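**Q** Model the structure of this input:
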Amino acid sequence: MTLDQTGRTTTGTATTATTTTTAAPWWTSAVVYQVYPRSFADADGDGVGDLAGLASRLDHLERLGVDVVWLSPVYASPQADNGYDISDYQAIDPVFGTLEDFDRLLAEVHARGMKLVMDLVVNHTSDEHPWFAESRSSQDNPKRDWYWWRPPRDGFAAGEPGAEPTNWESFFSGPAWTLDEKTGEYYLHLFDRKQPDLNWENPEVRHAVYDMMRWWLDRGVDGFRMDVINLISKDPALPDGATTGTGGLGDGFPHYGTGPRIHEFLQEMHREVFRGRTGEFLTVGEMPGVTWEDARLFTDPARGEVDMVFQFEHVSLDHGQGGKFDPKPLDLRDLKASLGRWQAALAETGWNSLYWCNHDQPRVVSRFGDDGQWWRESATAWATVLHLHRGTPFVYQGEELGMTNAPFAGVHEMRDVESLNHHRRQVEAGVDPDVVLRGLRAMGRDNARTPVQWDATPNAGFTSGEPWLAVNPNHSWLNAEAQYDDPRSVFNHYRRLIGLRHELPVVALGDFRMLLADHPHVYAYERALDGVRLLVVANLGGAEQTVDVDPAWSDADVVLSNTDAAHVSAGRVELGPWAALVLKR
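**A** Okay, here's the model as predicted:
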């Protein structure tokens, strides 16, 4: 396939950006780093990461060059879902430290010129939250309507099979309703039974949440990443969903995903919490199932909702017919079509987030790359492709080291509630345990949660105690200490990518044009702003590839390359296995 004199193909999709450099919000040139504190660094030797451990490793983040630290939940919690089940929004769980530890951490983050964003989990609380304790105490308690309570289905007795108020299936397997024996009614939980859903139809609930958010902002935090925030508005009729064939359960998502009042709720949140407040804040809405049409509304600055969304389209492309635990090979053409569509849709209005990894996704180098022979090259190739898109990149802890999925010997080594529930139910249904385990090894959330690999010592420098989740054995060679002084390391490649976003306005704000849309192995695109052009070309496979380019690119400056096996000359780009090349003119 041939690129024309502008570096474009006839199959390319162009975007036009209207944001000027002077008017652009600060986060357009920022990079966010996600910390999953349980697995980041343990200062007290109990095997679980904590705030003091994070504070002791801030030099790593400063050295990397990131601008924002996103802190996964550290609130008081029974830890049924590793902190995403919150029992007190204004307290730090003792496993992570104290409020004083948090304040010290926040001060040290700010002293390094970085911002700190908290995780906001308000679709649900823990069933041990005082609000829920009151709500379940009696049917006439004033807080009963703070959660979704319903009697058994007509014609059924409480506790009888099929008596659940709707047929909705939980994200964590099984019915999304649990019977409360004391009051004889069911409560809704889209996730674990210990995570009852808040009823956002009740204004008292909403304003209690806004009070809590203001409390954290007053304490000095710089914004929020909002967990599954597009699920907070449910259809009050709570209709059944289409039957999925799994024990008679149904898909309720059309009735609670991006629900009828979601834009109203987010606009109210913005008015009540952020309007009139001085400072630079960041709001990111995690939104499973969101479309680009929805995202353009959510992120339109004139509407006052959120700055950007996390969408899931691109990380669902390798899900098979059986869902995410039935993975299939990624077709690169599908990925280009998806990301190109989002780049085009949010070019003039709204903003994209950019990510491969987080606490819910497996490691990208194992998922889409080659974590064996071409580990370094594939880790840096995928990083190059992501970071030079238009949008705000998110780096998940350990991604900047090229951390890989873990070699779990069996389900007994896993800790994630989603994986454990899935394994139990699938085996009970008669599925071959080895088949179930293969899916969990490839896509289970524990892959992202093994401790960060700081050095080659027995527990990878993560803890002096017994780690809550086993350290990946490859930490003996794959670790931060081994990469700091190696100019070819994955870590230093990430440093250079982050530096490009800070230094070149074309990376943050330039137009985007997808190239070679139909090529099955090469990912290529062009960025342009104020006469400056970038050409990004990456071979995302293990065989050599060659693409033709306009000869003008032959004498362009090489801004970045992850390997010596990438060359441009005489109108051709030759790419070795997993080679990525960035040219500027």
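**Q** Every contact and neighbour count from this point should use C-alpha atoms.
**A** OK.
**Q** any idea which helix or strand carries residue 567?
**A** Residue 567 belongs to strand 566-569 when assigned by DSSP states H and E.
**Q** In terms of secondary structure, what does that strand contact?
**A** Taking 3 or more C-alpha pairs under 8 Å, 6 or more residues apart in numbering; DSSP states H and E as contact, the helices and strands that strand 566-569 lies on are strand 572-575.
**Q** how much space between residue 539 and residue 383?
**A** Distance, residue 539 to residue 383, by C-alpha to C-alpha, to the nearest Å: 12 Å.
**Q** May I see the buried residues of the strand holding residue 567?
**A** By neighbour count on 16 or more other C-alpha atoms under 10 Å, the buried set for strand 566-569 is 566-569.
**Q** Also stretch 285-303?
**A** 285-290, 292, 295-300.
**Q** Take these and lay them out in TSV including distance to residue 82.
**A** Formatted as TSV, those follow (distance: C-alpha to C-alpha, whole Å):
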residue	distance to residue 82
285	20
286	18
287	20
288	20
289	23
290	25
292	30
295	28
296	32
297	32
298	28
299	29
300	33
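**Q** From residue 40, how far out is residue 122?
**A** Distance, residue 122 to residue 40, by C-alpha to C-alpha: 24 Å.
**Q** let's see this one next to it:
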Amino acid sequence: MNRSFIKVMICSFFLIAFSCREKQDEKHDSPIENAKWWKEAIVYQIYPRSFKDSDGDGVGDLQGIIQELDYIKSLGVTAIWLNPIYTSPNADNGYDVSDYRDIMKEFGTMADFDSLLAGMHQRDIKLVMDIVVNHSSDEHEWFKQSRSSRDNPYRDYYHWWPAEKGEPPYRYSLFDAKGDAWQYDSITDAYYLHYFAKKQPDLNWSNPKVRQEVYDIMKFWADKGVDGFRLDAFQFAAKNTTYPKFPDGFESDFIQYYAMQDGLHGYLKEMNEEVFSQYDVMSVAEGAGRNFEDAHKLVDQNRNELNMAYAFEGVDIPKYEGYDLKTMKDVFTKWDKEFAEDGWLSIFLANHDQARMVSRWGNDSDEFRSASTKLLNTFILSMRGTPYCYYGDELGMTNIDFDSISQYQDIAAINGYQKAVSEGEDMELFMKKLNFGSRDNGRTPMQWNNSEHAGFTNGKPWLPVNDNYVDINVEDENADQNSVLNHFREMTRLRKQNPVLVYGVYELVAPEHPDIYAYTRILDDKMALILLNFSEETSEIKLKDEWDNHSILINNYSDVEFFENSVKMRPYQAIIFNIER
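**A** Okay, here's the model as predicted:
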């Protein structure tokens, strides 16, 4: 290869890189006051282990995502939230990071990442990275140094309690089989803190050196062209490790005693000044604190902290016993009302920490799965806030039915099982609830076609593929005009073409209706009416006289049945009307 050719290739590379960054730095052009690209984004969350395996090792990887970028583009989404891809021993599937500036070997290389990012930007798709800095892996070099001696320069990168002071004040661990967040370490005769698994020691954010390390990591990725950051478990980053005793039963209200502790807002303001304000990046933290006041302090515009809240009250509604539609209306309505004037919300019904959307919120029977999934996607994509759509929910993927604990991979499920056994719980009931709500339900491999392993891999998949892949898969749904997949595409198109569905004022209609969730979205002279029948029975709702002049924007059935001044809605029917004003 001659030097002239090499020089041309290098110049081409930098021109492409500059072009990508230039696109990101363009001002957002919109007639809407306070319009932002991240408000108008439609985010598609990818769990990389489970999306597409390119090399036959049974684990999804970056090259697999690259292979399917055209498919992702076809969905109409505008951003990808990618779960952690950093080097990790995988105690918690990548949420235990041992090197924040390198790629997990199972997922590929940094060159693969660069190709992925370039391919996304060429298709006008932005990338939001997961940043896991409440804790690291115990195999991170910082922790190896920290535990090596009490006078090591990295000692204060983590929370330590010397054994000679006696047992530390009890703290609860979400992922520990014994429930104790302090782990004894014999090397220095001390305990270290871990709110999650014992292989996930918590970082000491009160140490300015830790904070600067994190900001430098974020700048490393922002300089590569990453468009946003999702801060995992960050509401717990500020710690109270010395208060001697929390009230009995505090474990059941983990957020109240662990979230939003003193110092957190200072950390976020500093992070904003150091990173967010220097790049055109989106920022969102997992969780929104203990109450509305906490959430506003995180995301109100004048706070200079984060862009949007990612609140869990809504997604936590469905239980093993089911849920009440009125509760769903009340929760989503009060959150919208609270942020109608300032701040911004995320809208989602599923993610990597939840079971499958249609199995929790809808009806995953053969008869109603398609209609109810379309209804749920209509809800997500017609509400005010940035919608987050989880991979596979555009197909209507469902929960998988595991027979025994040996089939589970999730550390929370395995340790939760051990804890339940030790405490003498009703294990038959425990397993039924686990089967309904386990995170592994939402992590089964993407169903691409009806070939072996659903086209996800040529090897043995790291987690079993759901048996219903023969009926629920991309290839078959692509070819079916009335599929869940093609309805999803119509909804993303509709949202992008109608700013009223992004910025319009939300107003609940018929709040006491037992089956139908109805609301309007109004922006200037535009009005949309959304009707969603969350029932497997036909249900009826009256239309107001001023809605007479209407047209149908989208409908998950082939027709709409009107009766005098009412709409008679079929099971799980979802309709959006354009109302002429």
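**Q** Any idea what the TM-score comes out to?
**A** In this superposition the chains share a TM-score of 0.91, using TM-score structural alignment, normalised by the length of structure 2; 547 aligned residues with a C-alpha RMSD of 1.7 Å.
**Q** Now the strand holding residue 567 of structure 1 on structure 2. Mean distance?
**A** Mean deviation of strand 566-569 of structure 1 relative to structure 2 after superposition (mean C-alpha distance after the TM-score superposition for structure 1): 3.7 Å.
**Q** where's residue 65 of structure 2, which helix or strand?
**A** helix 62-67.
**Q** what does that helix correspond to over in structure 1?
**A** Using TM-score structural alignment, helix 62-67 of structure 2 lines up with residues 51-56 of structure 1.
**Q** tell me how far the matching stretch is from the chain's mean position?
**A** Chain-centre distance of stretch 51-56 of structure 1: 22 Å, with C-alpha atoms, centre = their mean, to the nearest Å.
**Q** Do a quick rundown of the strands in the stretch 401-550 of structure 1.
**A** Secondary structure of the stretch 401-550 of structure 1 (DSSP state E, counting those that start in this stretch): strands located at 511-515, 522-529, 532-539, 545-548.
**Q** now the last one, how far from the centre of its chain.
**A** Using C-alpha atoms, centre = their mean, the distance from the centre of strand 545-548 of structure 1 to the centre of the chain it belongs to is 33 Å.
**Q** What's the first helix or strand after that strand?
**A** strand 557-561.
**Q** mean deviation (superposed) between that following strand and structure 2, please.
**A** The superposed strand 557-561 of structure 1 is, by mean C-alpha distance after the TM-score superposition for structure 1, a mean 0.5 Å from where its aligned residues fall in structure 2.
**Q** Onto which residues of structure 2 does that strand map?
**A** Against structure 2, strand 557-561 of structure 1 falls on residues 551-555 (TM-score structural alignment).
**Q** How about the matching stretch, which residues are buried there?
**A** Quick answer for stretch 551-555 of structure 2 (16+ other C-alpha under 10 Å): 553-555.
**Q** cool, stretch 513-531 of structure 1 as well?
**A** Neighbour-count burial for stretch 513-531 of structure 1, counted by 16+ other C-alpha under 10 Å, picks out 513-518, 521-529.
**Q** That stretch spans what distance, first to last residue?
**A** 15 Å.
**Q** before we move on, what about stretch 229-248 of structure 2?
**A** End-to-end distance for stretch 229-248 of structure 2: 36 Å, by C-alpha to C-alpha.
**Q** Run through who's touching that stretch.
**A** Residues outside stretch 229-248 of structure 2 that contact it (C-alpha atoms under 8 Å, 6 or more residues apart in numbering): 128-134, 169-170, 202-206, 257-264, 281-289.
**Q** swap the cut-off to 6 Å and go again
**A** For stretch 229-248 of structure 2, the surrounding residues in contact (C-alpha atoms under 6 Å, 6 or more residues apart in numbering) are 128-132, 134, 169, 258-261, 264, 283-286.
**Q** In helices, which of these appear?
**A** 258, 264 (DSSP state H).
**Q** ok, residue 257 of structure 1 to residue 131 of structure 1 distance?
**A** For residue 257 of structure 1, the distance to residue 131 of structure 1 equals 24 Å [C-alpha to C-alpha].
**Q** what residue lies at the spatial centre of structure 2?
**A** Nearest to the mean C-alpha position of structure 2, by C-alpha atoms, centre = their mean, lies residue 351 at 4.5 Å.
**Q** What residue in structure 1 is paired with that residue?
**A** In structure 1, residue 351 of structure 2 lands on residue 358 (TM-score structural alignment).
**Q** just residue 204 of structure 2 next, same as before
**A** By TM-score structural alignment, residue 204 of structure 2 lines up with residue 199.
**Q** give me every residue that touches that match.
**A** With C-alpha under 6 Å, 6+ apart, residue 199 of structure 1 has these contacts: 146-148.
**Q** again, 7 Å this time
**A** Neighbouring residues of residue 199 of structure 1 by C-alpha atoms under 7 Å, 6 or more residues apart in numbering: 145-148, 205.
**Q** Looking for the alignment partner of residue 461 of structure 2 in structure 1.
**A** Using TM-score structural alignment, the equivalent of residue 461 of structure 2 in structure 1 is residue 467.
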